[in-house]
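Visitor: got a predicted structure here, sequence first:
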Amino acid sequence: MIKLDQFLKFLGIASTGGQAKLMILDGKVKVNGIIETRRGKKLTAEDQVTIGNKTFKVGDNIV
C-alpha cells in the first residue's frame, strides 16, 4: 500500500508533499473516478488515480 500524496510524489506529478496536499485538497485528484480529498488515502494495486486527463494504475507504477 502507498498513500495518495506519496504516490503523486513517486510519479513526479508533485515535487513536494505540500504540492501534493494542495492538489488533493483542491479536488484535482480522483481515485477510481471519484474526487479524493484525503491525502492519506491508502491505495492498493488495483486503484486508479486520475489527474487531469491522465490515469495511472497504482500496481503498474509501484513495484
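Guide: Yep, it's here.

Visitor: going by C-alpha atoms from here, please, whenever you check contacts or count neighbours.
Guide: OK.

Visitor: element containing residue 20, please.
Guide: Here residue 20 sits within helix 17-25, counting by DSSP states H and E.

Visitor: elements contacting whichever helix or strand comes after that helix?
Guide: For helix 17-25, the succeeding helix or strand toward the C-terminus, using DSSP H and E, is strand 29-31. Secondary-structure packing of strand 29-31 (3 or more C-alpha pairs under 8 Å, 6 or more residues apart in numbering; DSSP states H and E): strand 48-51.

Visitor: ok, and here's another one to check against it:
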Amino acid sequence: MSQKIKIETEFITLGQFLKDVGIISTGGQAKWYLKDNEVQLNGELEDRRGKKLHKGDVLIIDKESYEIE
C-alpha cells in the first residue's frame, strides 16, 4: 500500500518532496541523497532533484511507495 501525498499546486519538485515527507531535512541535501540512494519515479530511476512531480506520479524510495495526489 502506498502513502498518499496531497499537493495543492500543479507540481512539486523531487527535492521539495523529499523534504516535505521528512526523508531529508534541507533542500540542499537532495543532491547528495539522490546520488547515494535509489529513487524510482513511475518505474524508472530518477536522480534529478528538480524533476517535477505531478498528480498520479508514484515514487518508490527505500522500499516505501508514495503516490502524488
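Guide: Noted; the coordinates are in hand. Fair warning: this is a prediction, and the values are worked out from it, not measured in the lab.

Visitor: what's the TM-score for these two chains?
Guide: TM-score for the superposed pair, counting by TM-score structural alignment, normalised by the length of the first structure: 0.81. Supporting figures: 59 aligned residues with a C-alpha RMSD of 1.2 Å.

Visitor: ok, back up a step: check the mean deviation of the helix holding residue 20 of the first structure from the second structure.
Guide: Aligned to the second structure and superposed, helix 17-25 of the first structure gives a mean residue distance of 1.8 Å (mean C-alpha distance after the TM-score superposition for the first structure).

Visitor: ok, residue 43 of the second structure - contacts?
Guide: Shown in contact with residue 43 of the second structure (C-alpha atoms under 8 Å, 6 or more residues apart in numbering): residue 59.

Visitor: near residue 18 of the first structure, how many other residues are there?
Guide: Applying other C-alpha atoms under 10 Å, we find 12 residues neighbouring residue 18 of the first structure.

Visitor: now the end-to-end length of stretch 42-60 of the second structure.
Guide: Start and end residues of stretch 42-60 of the second structure are separated by 8 Å (C-alpha to C-alpha, to the nearest Å).
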